[in-house]
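# sequence below, structure please.
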Amino acid sequence: MIRIQKEPAHVAKLIGLAALWGAMSFLGACSKGRSTEQLLQPNSGGAMTVSESSRHAFSRPATNLTVAQRGEFFIGNAFFNSPWVVAPASAGARDGLGPLFNARSCDQCHNNDGRGQPPLKEGEPPVSLVIQFATPTPGANNEPQADPNYGVNFNPFGIGGVAAEGKLRIRHREVAGTFGDGTSYTLLAPEYAFEELAYGELAADTKLSPRVAPAVFGSGLLEAIPETQIMERSDPDDADNDGISGRPNHVWDPLAGRAVLGRFGWKLNQPDIAHQTAAAFSSEIGMTSSFRPAEICMPAQTACGAAPSGGEPEISDEIFEHMVRYQRMLAVPVRRNLESPEVKRGARLFLESGCESCHRATFRTGNVKDQPWLSDQTIHPFTDMLLHDMGEGLADGRADFAASGSEWRTSPLWGLGLQKMVNGHTRLLHDGRARDVTEAILWHGGEGERAKEAFRNLSTQDREALLRFIDSL
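Prediction:
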């Protein structure tokens, strides 16, 4: 997937030695006081781990559910996977789609509860990639403000009688680079353009952020991590001088009437699974809920505003709760190949290269009321649940509450080695630009620059060992 060319051997050796020498002090510092033991634990989800490596590996119920809870799981699963329909319909519990939307079901974006990807064919509309909008000036609670004509989300589909918002065209610019051993690589930087806009022009100062649908398995465990554990890992001023200054995002919770810790979304802009689900229903499926009772139609979208409703709210509280609990019950697949010497060597290199400084291996969940399957679990998600400045190469320029345009959450890595089996692709990062794990690492900048450089300057054999470790997750 990366185009390979070789430098002359003597040049490659000199380049590699010089770069490796500069990274040596960093490697030693990052490995100090850490061990690989927690990086090689088989049960990433604690008691919620399942022995599964098929295309359904992300869609299994946790093994520690009761019979009654498993029944709840499968009710939620049915609603998560089934398409919504246009109102009015005889299936009143399932109508209310649109009037403007990106997808007809949750599964259409989070296929098999896994990761989405950008369109791969010229002219293909985005489904599991959404474009979020915002004006530069935030609202009263520091939340992003919508584009005056297109709202918070670009919707490429509309129901009958309602014009879709337009078409998205994605082009790619090649970015060339070289590993320390002289091997060349090429990355793809996406560039976005809108065509056939139906409701006028975007505001001149509107910022856009492309974001692919993240995996949802294990979400309940991430939600159950005590806030104190997350805050303990925050170091906004880089007090320990390791070059890593992760910090939390605090976001407005309209139900609580105050700012709370953000846990979900590419910029940690949602406080919990319920808010994340309600936001997706509102801006991507076009359906109202008790969390978000208002339609998304903007003033210029008169046909949208006049379209029939599927009720108030369009998704009932009962169905909504089933879908939230379903996500909380999704298991995490067990690790694989942990006895391989190459995987063990890769774990050491993951630690020494500084990857674990952000992709922290271990948390312990708290005691969750009425959800005992989530409680008191030692888990290994490989995230710190914090924001990090990833440099200008990945910046979208769109602030999101406290998150700047160049800050992103640390993506959990659990299940990464099964993504191709489950979702049929290996696209990574917030916009899916990376075609595999190697490219995702090479896009790291900012706080991730030194870890990227350590990886870039490994020998071919060591790079492969580190990738085999990640594949074991």
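
# when you work out contacts or count neighbours from here on, use the C-alpha atoms and nothing else.
Fine.

# tell me which residues of the longest helix seen in the chain are tucked away?
For the chain, the helix with the greatest residue count under DSSP state H is helix 9-31. Going by neighbour count (16 or more other C-alpha atoms under 10 Å), the buried part of helix 9-31 is 12, 15-16, 19-20, 23, 26-27, 30-31.

# which residues of the protein fall in strands?
49-50, 100-101, 129-134, 157-158, 167-178, 184-195, 207-212, 250-253, 258-261, 332-333, 363-364, 378-379, 387-389, 407-409 (DSSP state E).

# and residue 438, which of those strands is closest to it?
Closest to residue 438 of the strands of the chain, according to C-alpha to C-alpha: strand 184-195, at 9.9 Å.

# by contact count, what packs against the closest one?
strand 167-178 (3 or more C-alpha pairs under 8 Å, 6 or more residues apart in numbering; DSSP states H and E).

# contact partners of the strand it packs on?
Strand 167-178 is contacted from outside by 122-123, 125-126, 156, 184-197, 456, using C-alpha atoms under 8 Å, 6 or more residues apart in numbering.

# about what we covered before: and the contacts of the longest helix of the chain?
179-183, 242, 351-354, 357, 450, 453-454, 457-458.

# same thing but 10 Å
6-7, 178-183, 242-243, 348-357, 450-451, 453-459 (C-alpha atoms under 10 Å, 6 or more residues apart in numbering).

# quick one, it and strand 167-178 angle?
Helix 9-31 and strand 167-178 are oriented at 100 degrees to each other (axes from the mean of the first three to the mean of the last three C-alpha atoms, to 10 degrees).

# how far does helix 9-31 sit from the chain's center?
Centre-to-centre, helix 9-31 and its host chain are 32 Å apart (C-alpha atoms, centre = their mean, to the nearest Å).

# list the contacts for the nearest residue to residue 358 once chain neighbours are set aside?
Computed as C-alpha to C-alpha, 6 or more residues apart in numbering, the closest residue to residue 358 that is not its neighbour in sequence is residue 384, at 5.8 Å. Listed by C-alpha under 10 Å, 6+ apart, the contact set of residue 384 reads 229-234, 246-248, 356-363, 409-412.

# run this one through as well so I can compare:
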Amino acid sequence: MTQRYGTLLLGCAAALALGGTALTAQTQAESYDLNAPHLTGQARTDAEAARIAAVTAPTTDFTKAEPFEANGAGAATVRARDNGDAFSIPSANMPFARELDFKVGDGLFRKLWVSSPSSTLVSDGLGPLYNARSCQNCHLKDGRGHPPEGDEEAVSMFLRISVPAPTDADMSELDAFLLSLGDDDTPRTAPDPVYGGQLQNFAVQGHPAEYRMGITYADEKVQLAGGQTATLTAPTYTADNLGYGPLAPGAMLSPRVAPQMIGLGLLEAIPAADILAQADPDDADGNGISGRAQVVWSFDKNRPMLGRFGLKAGAPTIREQSAAAFAGDIGISTPIFDAPWGDCTQAQADCQGAPHGTTGTEELTEINAEGLDLVTFYARNLGVPERRDVDDPRVLRGKQVFYDTGCIACHTPKYVTERLDDQPEQSFQLIWPYTDMLLHDMGPGLADNRPEGRANGQEWRTPPLWGIGLTHTVSGHTYFLHDGRARSLLEAVLWHGGEAQAQRDAVVAMAPQDRADLIKYLESL
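Modelled structure (predicted):
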């Protein structure tokens, strides 16, 4: 298990490089089905499928809000608050009997871990290398992280790292499965042999941190129709003050800001078939949009699965994403990723040999299955606030601009979730997340030039838009995109390229009032 641990932070991209059982593409195609359910649910009837298709079809009437549009998470929608707790409310339809589980999960999410050895045995095991001491440190108030400002240390942002995989690496099971899907052009990658899958900027006493993040910005003026202008800030990232020697040749760095946490359980409950049905890798419909489904290796289920979570959809489930964050961000082992030294590599022998949270105890991991499940339940049930101003004429006009400009080609407005036997909060809800959950080429401007699984260096998963208008209320800033480079929603739109170039150019060319109404609509989400 520990030999495979280094792959988790790179999604399936690193798994491609580590080898495994060599199976034929035909065998893999027969053995794995991305539609295979990972949640316990019930199949839809034909009548239900027809009703769902009608309900989720894009509207053509922009004179009034659609039925139930204000309740973006269905019955799980929570009342919108005008303070920093807006993203920290449990699903409104959560049974009373589960509220204690939610609160205990919240406590574990906020827990400050300490280094080993410690008298607080239930809280030790931090690091030895880490980016944060708790989940809440990155996802402050369950909201969006931000890049460091001035001399501030990065506290909710880090750099992923990978290197080109050896050309003689054995074909893994995931390799063969991707080959069966026709994927043979995305370069394979591996963790850095010294620094692992991500760079940690903190370390426990007696160990050097791996680096300090360096960022420089260059301004770029954009002329907008109507005499308006906007300024984009293009970042350049460096790994400074390296604590363990130089990076490996060809090292690729990818900046990542912690995303907001709301609505994750509902995204997990979208039927895989509904996501896969939107994929159009060859742009067969000619609309310029060619979304692709991410495919990752699930270390929990031991099979390829549809990627859903993370900025490149590198994790298949909330539970696995949570376990990966515990390991990579905090250095806490779980039943899924059980290396007690977190992301430390064999080249960092002192780090691997340091005391950890299971030293001298009978515990197998620093957080057990029950604790991981409670954190997963908490993350699954953070409620989505209700929409504001859905009937405002300017919001309705902005909605029409959003639809007419073609933004819904990637930001799919509506879904109906699976019928789930043991998750009433997510079961059979009409939701409005505004994402297709697919990978899209966003052009060279947003490229990190670091492949991850099926995603090449210019592809990112379409982020959900629900709650985006409350970012300042919750997080105290308006920094957007994968690295927080956009300082406003308009700047975020103007950074779009690649498959979204036509939409970006339409926003640049549109009348100032239409542009303002579009932003007002986004702020209502």
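
# of the contacts of residue 384 of the first structure, buried ones?
230-231, 233-234, 246-248, 356-363, 409-412.

# now check the second structure for the residue matching residue 88 of the first structure.
Mapped onto the second structure by TM-score structural alignment, residue 88 of the first structure lines up with residue 117.

# am I right that that match is in contact with residue 128?
No. With contacts defined as C-alpha atoms under 10 Å, residue 117 of the second structure does not count as touching residue 128, sitting 11.4 Å away.

# shared neighbours of these two, anything?
With C-alpha under 10 Å, 6+ apart, residue 117 of the second structure and residue 128 have common neighbours 354-356.

# distance to residue 377 of the second structure and neighbour count for those residues - can I get that in a markdown table?
What follows is those, written out as a markdown table (distance: C-alpha to C-alpha, whole Å; neighbours: other C-alpha atoms under 10 Å):
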| residue | distance to residue 377 of the second structure | neighbour count |
| --- | --- | --- |
| 354 | 31 | 17 |
| 355 | 30 | 21 |
| 356 | 26 | 27 |
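
# ok, now how distant is residue 407 of the second structure from residue 288 of the second structure?
12 Å (C-alpha to C-alpha, to the nearest Å).

# who touches both of these two?
500, 502.

# all helices of the stretch 101-250 of the second structure, in order?
135-138, 173-180 (DSSP state H, counting those that start in this stretch).

# relative to residue 384 of the second structure, which of those is closest?
Here helix 135-138 is closest among the helices of the stretch 101-250 of the second structure (C-alpha to C-alpha), at 17.9 Å.

# going by neighbour count, list what's buried in stretch 210-217 of the second structure.
210-215.

# not including adjacent chain positions, what is the nearest residue to the residue mapped onto residue 179 of the first structure from the second structure?
Per TM-score structural alignment, the equivalent position to residue 179 of the first structure in the second structure is residue 224. Counting by C-alpha to C-alpha, 6+ apart, residue 508 is the residue found nearest to residue 224 of the second structure once chain neighbours are left out, at 5.0 Å.

# again with residue 305 of the first structure
Distance criterion C-alpha to C-alpha, 6+ apart; nearest residue to residue 305 of the first structure, sequence neighbours excluded, is residue 297 at 5.6 Å.

# what do we get in the second structure for the one you found?
By TM-score structural alignment, residue 297 of the first structure lines up with residue 344.

# okay, now its match: neighbour count?
For residue 344 of the second structure, the neighbour count with other C-alpha atoms under 10 Å is 32.

# wait, it sits on residue 207?
No. Checked against C-alpha under 10 Å, the pair residue 344 of the second structure and residue 207 is beyond contact range at 11.3 Å.

# overlap in contacts of those two?
127-129, 350-351.

# ok, of the residues you listed, which come out buried?
For those, buried by 16+ other C-alpha under 10 Å: 127-129, 351.

# residue boundaries of the helices in the stretch 251-400 of the second structure?
264-268, 272-276, 318-325, 349-353, 369-380, 393-404.

# residue 165 of the second structure: which of those helices is closest?
Residue 165 of the second structure lies closest, by C-alpha to C-alpha, to one member of the helices of the stretch 251-400 of the second structure: helix 318-325, at 21.1 Å.

# onto which residues of the first structure does that closest one map?
Helix 318-325 of the second structure maps onto residues 273-280 of the first structure, going by TM-score structural alignment.

# gap between the counterpart of residue 326 of the first structure in the second structure and residue 425 of the second structure?
Under the alignment (TM-score structural alignment), residue 326 of the first structure maps onto residue 378 of the second structure. As defined by C-alpha to C-alpha, residue 378 of the second structure lies at a distance of 12 Å from residue 425 of the second structure.

# shared neighbours of these two, anything?
Residues touching both residue 378 of the second structure and residue 425 by C-alpha under 10 Å, 6+ apart: 90-91, 265.

# the aligned residue in the second structure for residue 73 of the first structure and residue 320 of the second structure, how far apart?
When the second structure is aligned by TM-score structural alignment, residue 73 of the first structure is paired with residue 102. Distance, residue 102 of the second structure to residue 320 of the second structure, using C-alpha to C-alpha: 18 Å.
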